[in-house]
Each structure stands twice: as structure tokens, then as C-alpha cells.
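Asker: got a structure for you, letters missing:
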């Protein structure tokens, strides 16, 4: 960019993380070049976005996001009735760009020419004080983009910082504005909240500020109804396990996360349907379909994840059915490990599943002959394929002729 005659700065999270001693996961660049000009400079780039027009520049496997300096919101009128910005492609200066950013700690610019930090909003001082502060009028900034509520909470959970009084005080009042955010965008933000390595703490913050109910309303209602604390314990343990896997550099599937987040509403509907004499698996599938259909109205979980989430839930029934060849079929299921882990999670959270959990733990360690012995030793109550009674063929009546 510099060689092409434009100004360009590293900005936002990468600068913040470097100053905190963390390794940045990605790099963003701010420039005085228009998106079209940036696109011309880099052959391996593409224009994206409508509300915020950006350029993605590819370097090897990395993608660097390049944005043109923007003017503050008051310089244009593209807002809806709630004050939310619906279009923001009015370009400005470096200083104007700084003042239109969300938090002071994200408005720090690194100049690669002289290795200096450009700071118009006292972001350095806030970073040193461990403070998260919105730039400008707090109510206005939240109304412009309610997702800033989620970002503030995520930074508290992830970075261990604290919000200043105004930034914190408006969250419970304005959290309801999240219902106007497109569900697909809330899905992206939800993954950032729960896959940052600090999911357990972040979830506590979401509940504390009354935000969780706007993301997972079905689950939230049942968390408050339950007296024994089971669903809250299960969710907390699931999030702690997720954090540990991330810390250990192990893979994490969002499908397992959503299986835990939505298990309680599914479990209760499932039990209600079985109480009305609907067989276990059809009852669970019906409950799952209804809960997911309601959930995607808030957070649009893609089908590639909900299909796996359903498999995890259905395996909770399959794993109880161990006679005949059923145990071998479950063990061969592509999502067996996730279903088994979820079974252990349920047991650790208070469901009486200790015998079943121990049986499956041991079963996996045996050779096929020993596995068959374990199956043969099971009582009839362990479930298995029921033989259908043979239907007797009815003989056609013989018609006698006179």
C-alpha cells in the first residue's frame, strides 16, 4: 500500500493483542485508499460487504482485511428507527476513522514506517488501566450496532479487562435490541463468544447482564425454572470442557456446543412426548426439530451443525440399547465419540448414568470377543432388537360350487 502511494496502518485487535503480549490471530489494515483502489493494488483480493465495503487480500493461506478510513456515523443518515446503522460507506480521515470505532482499545493504529502507535481516543491509557470503554455516547453507539454489547462482554471474558461504568450500565437496558440483528450474524458472534477459550466465564457474564436470554431464550427460561441446578451444571461443565480442549489445542466442534446449549429444552419436550406414548426416538426427533426451528430464529445455526447435534442427541438413546448387534452399530457410528462424550457429560452433571457410562468406557477398550461377552452378560433390560411376531398367512376361503 505504501509503495502504491497510500497510507496504511495495522489497526484494531491485532495491535491491542500485541500490546497485551498475546499472539494476534488475524491482522486488519486501515487505509486512505478506496476499496476499489485496494482491489487494483492486490491481484489476489476481492471486494466484500454492502453495509461495510471491505477488501480481503490473500497472502498464502492468510487473509488480511483492508478497510478504508470511515467518517463517524453522524456524517451520514443511513440508520433505522432504532438508531442502528444500516449502511456505512462514507469515507473520512485517519482521525475520523478512530472516533467511529467501537472501543478505545480497538482504536490504536500501528505505523509500520516509524513503528509508532497513533492514539486519538486514549486507548493506550485504557489498555494499561485494564479498562474497556466505548467511544462517544454509549447509548447511541450500542443502538448503532447492538452487537457491540456482545463484543464488550467477550473482551471482558477473553482479556480479563473491566468495563467502565457507562459501557456496563447500558447493557441490560439495550440487550433487547439484539433481536433486530440478523440471526446469521448472531451465529458468527456466538461462535466468537464460546470458542475464545473463555466460554465458561463469558457465559456467566451473558447471564449476569441479561443477554443470554436474547440468544437462547428456550434454554434461559428452563435454567430459571429448574430447582436442582442440573441444566446449569451440565452447561457449565460443557463450556469448561470446551475451554480445556482449546487450551490443549484440541479440535472443538460447534455441534457439541449447541447440543449442550439446547439439551434442556430438547430433554423436557422429549419427556413430555414420551409421556404421551410416543416412542423414544420419534419423540426425541420431534423435540429436536421443534427446538432447533425456534432457535434458528435467533441464532441461525447452519444445518451442517444441527445434523451432527441431532446425531449426538439420538445417540443418547442408542447407547442405552446394547443387546444383539446394537452396541456394535453404535460403536461404528461416525459420531459415536461425540455421543459418548455427551453421555459422560450428562452423568457428571447429575443424571443417573454411571453404570451405562462405565460400561461404554470399558467396552471400547476390549477386543471383539470380549465385547461380545460383555453384551451377553447384559440383562434383558439393556435393550435390543425385538423380534416381530410372524404374521400368519390367512388362507383364502374356499368357495364351494353347488
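Answerer: Looks like it arrived, so ask away. What you see is a predicted model; the values in this text were computed from it and never measured.

Asker: Only C-alpha atoms from now on, for both contacts and neighbour counts.
Answerer: Fine.

Asker: From residue 163, how far out is residue 225?
Answerer: Note on residue 225: its distance to residue 163, by CA to CA, to the nearest Å, is 30 Å.

Asker: second one coming, line it up with the first:
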């Protein structure tokens, strides 16, 4: 809000433990083992509630556990004050608190100064903080790409030194972080900054030789810029599209190598079999870093193979199958991106464009029908609530309702006192 932007969500910090928060809000759940937080469901929103953290010190107990590299693999040691909690935040701009009781900002680490000057600066010793949680290096890059801020020298310098620590982070967490880097409107800037810090090759193993190719790099940049534009138009970007863009250069190079080898074979191997083997090898290598959900992997495989299938316009059965495929639009979108750099694809673009348009129209019709059903369901639910609402015909009923509300408030205050939640 200080930057004139609409925040995606609000995080709440409290001295109540996750268990206490969970007991207070029935529609909540505790998530995370390494770092417990509470998700409170409020209407259509999920509000993240965290407990004050205490500083990491040499006397680690069972609530704070580090591995041999200094990474905190459990961090549920709770603090008592806001200032103590602020020291555990990653960057100064993320350690600015808003006190709703008196509508004031609380800033212990100069976050407002850095915010106004466009600086990403880590709190504490950078080496120690990166060892505690290597994902902070990714977050520094992401905030810099998203906000257009400069990473301070002391924050940036140790990144290349500690970059290998990212391999210790769970691949499920890394999948989420990569999505945040590339799918939320600043993918092109993230790509450039990751390469500047030598992090791209860690996130996408085995692709460095292909990304170094200037022509393919230009294609990736063009595709990421297109994805950023989609996000600005409030359209969703999907993980399978991102990974297909990244994998496509290597996939095509390996397929060309297969074609050359096949020429000298007595018993030739079917292209489809080889394509599956290449996809499997690439996906396994990537899964070691980012845990690709099964459906995402399946869609990546389909999209990669479909780039060859779109060239097969003289086989009526193949054309009919592709025209009815649920990946036609995504596959054709990639095909059109390629056409900017591969002019020979233009006739194929003209051939498939009518099929693409019809598929888009059907998708729009399905979306409109779904939204209509959702609106009707919502209207029916509201009507039912209104119908079941008791009539407030007399003052006696209102007094009774007010009394019950007062009783509930009294019970809530008593509970807070018993749980030591009040200051």
C-alpha cells in the first residue's frame, strides 16, 4: 500500500501460539512442520497468522533444529515481543508492522527508508541468514524483479557463494518458489536476475548449454514477456506452459539427434517411443529440484510431443485428434511463439488457426455456463439464508439477542484471559 499497490493479502503476527489461534478460530488449520503457521478461512479469503519468533542462538532446543549446513529444518521457537519477531524477518521491507489498535507503522530495521529508496536489504548477517534458509536468496531475486528494487551489495554478494544450499531445500517448496518467480507477472525480469546470480542453472538443471544459445534465449525471453502480459490482463499462467518453454530447446535437440541415429539403424525406433524416453529423462532430472505434480508432468509431456504433431497436417486422423485435444490451445500458443523465430511455421499457423479459434469459443461457452451456474447457486444460498432468518418483530427479541451477544463476548474475554492472550 505504501507503494500505491493493492496487497495480495495481509499477514497477521501475534503472541498467541498456533494451537491457541486454532482453538480460537474453528475454521482454521495449522500448516507446516518446519515453520508452523495458521490459515484462518474468512469468507473466500485465507488469512495467514504467524506467532512471534524468537532469535536463533547457539542454545538450540527441540523447537529449533539446524542441519550440518546451518539450515533451520525446524523453527518453532516462539518470541514474546514484536521487536524480537522483527529480527527474524528476512528483509527490512518485510519487517514493517501496522498496529491496528492505534493505526501506526512500527519499523525496527529501517524498512521504510529502504522501501522509499527501492532497496532489498537482508536483516542480520547475510551468510548466516542464507544458511538458515537458502530460499531467502530466491526471495531477494523475486522481490527485486517484482518491485524493480536494487538488491543491496551486502545482500547480493554472498548469493553465488551459498547458491548450492538451494539443493538442500525440499523440491515441493522449490516448485512453489519457481511458480512465484515466473508466473506472477515478472517472469522476464526473474529470468535475467536468476542468470545474473548463477541461480537459473540450479533451478533448471541440464539446460545451461541451451539457454546460452542466443536464438533460443531470445525465444525464452519473448515467451516470458508474453506470459507477463497475460498476467497483466488478469489471465492465468500455468506451470506446464513455463516448463515446456524451458525444456523445448533441449527436447528438440535430442529429437534431432535421434533422427540422425535412426538413419543408421537397421531396426528403427519409433519417434513417439524416443520422445517419451526423452521427456521421462528430463522430467526426472527436474523433479530432483522442483517437485512437479503428476498432472503438470503429464501436460509437459503432451505439449512437448505436440510440437511435432502440429507439423503433421496431411494426416486427417492426426488432425482430428489434435483438434479435439484439451491441449490444442496451449500447444498452439507455444507454436505461435516459435513462429516469430521460425518463419517456416507460418503455413502451419494458418492451417491450425481456425481450429484454435473454435476451441477458444467452446472454452468461453463452457466458462460462461459455469459462471452462470455459480451465480445461481450463490443466489439460491442467499435466498435460503434470508428465508430461514428469524423475524425480529418485537423489542423483547432484540433484547434477548443483545444479551446473548454480550454473553458470547464475555466468554470470549474470559477465554483470552485464560489463554494469556491479553497484554
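Answerer: Structure received. Computed from a prediction, not measured in an experiment: that's the story for all the values here.

Asker: Superposed, what's their TM-score?
Answerer: Taking TM-score structural alignment, normalised by the length of the first structure as the basis, the two superposed chains have a TM-score of 0.83; 347 aligned residues with a CA RMSD of 1.7 Å.

Asker: So between residue 225 and residue 163 of the first structure, which is more surrounded?
Answerer: Neighbour count, other CA atoms under 10 Å: between residue 225 of the first structure and residue 163, residue 163 has more, with 17 against 9.

Asker: correct me, but that one touches residue 126?
Answerer: No - using CA atoms under 8 Å as the test, residue 163 of the first structure is too far from residue 126 to be in contact (10.1 Å).

Asker: Overlap of the contact sets of these two?
Answerer: 132-133 (CA atoms under 8 Å, 6 or more residues apart in numbering).

Asker: Longest helix in the first structure, please.
Answerer: Longest helix of the first structure, by residue count under DSSP state H: helix 230-247.

Asker: ok, and what's touching that one?
Answerer: 194-200, 223, 251-252, 257, 260-261, 264, 345-346, 348-350.

Asker: how big is the offset of the very next helix or strand once past it relative to the second structure?
Answerer: Sequence-wise, the next helix or strand downstream of helix 230-247 of the first structure (DSSP states H and E) is helix 254-261. Comparison of helix 254-261 of the first structure with the second structure after fitting gives an average deviation of 0.8 Å (mean CA distance after the TM-score superposition for the first structure).

Asker: so where is helix 254-261 of the first structure in the second structure?
Answerer: Aligning helix 254-261 of the first structure against the second structure (TM-score structural alignment) gives residues 239-246.

Asker: helices or strands next to the helix or strand encompassing residue 378 of the second structure in the packing?
Answerer: Per DSSP H and E: residue 378 of the second structure is located in helix 346-388. Under the contact criterion of 3 or more CA pairs under 8 Å, 6 or more residues apart in numbering; DSSP states H and E, helix 346-388 of the second structure touches helix 316-323, helix 328-339.

Asker: out of those helices, which comes closest to residue 295 of the second structure?
Answerer: For these, the distance to residue 295 of the second structure is smallest for helix 328-339, at 14.7 Å, taking CA to CA.

Asker: Neighbours of the closest residue to residue 346 of the second structure other than its chain neighbours, how many?
Answerer: Closest residue to residue 346 of the second structure apart from its sequence neighbours, by CA to CA, 6 or more residues apart in numbering: residue 339 at 6.4 Å. For residue 339 of the second structure, the neighbour count with other CA under 10 Å is 17.

Asker: In contact with the aligned partner of residue 339 of the second structure in the first structure, which residues are there?
Answerer: Mapped onto the first structure by TM-score structural alignment, residue 339 of the second structure lines up with residue 347. Taking CA under 8 Å, 6+ apart, we find residue 347 of the first structure in contact with 353-354, 357.

Asker: Which residues are in contact with the residue nearest the centre of the first structure?
Answerer: Residue closest to the mean C-alpha point of the first structure, counted by CA atoms, centre = their mean, is residue 191 at 2.8 Å. By CA under 8 Å, 6+ apart, the residues touching residue 191 of the first structure are residue 254.
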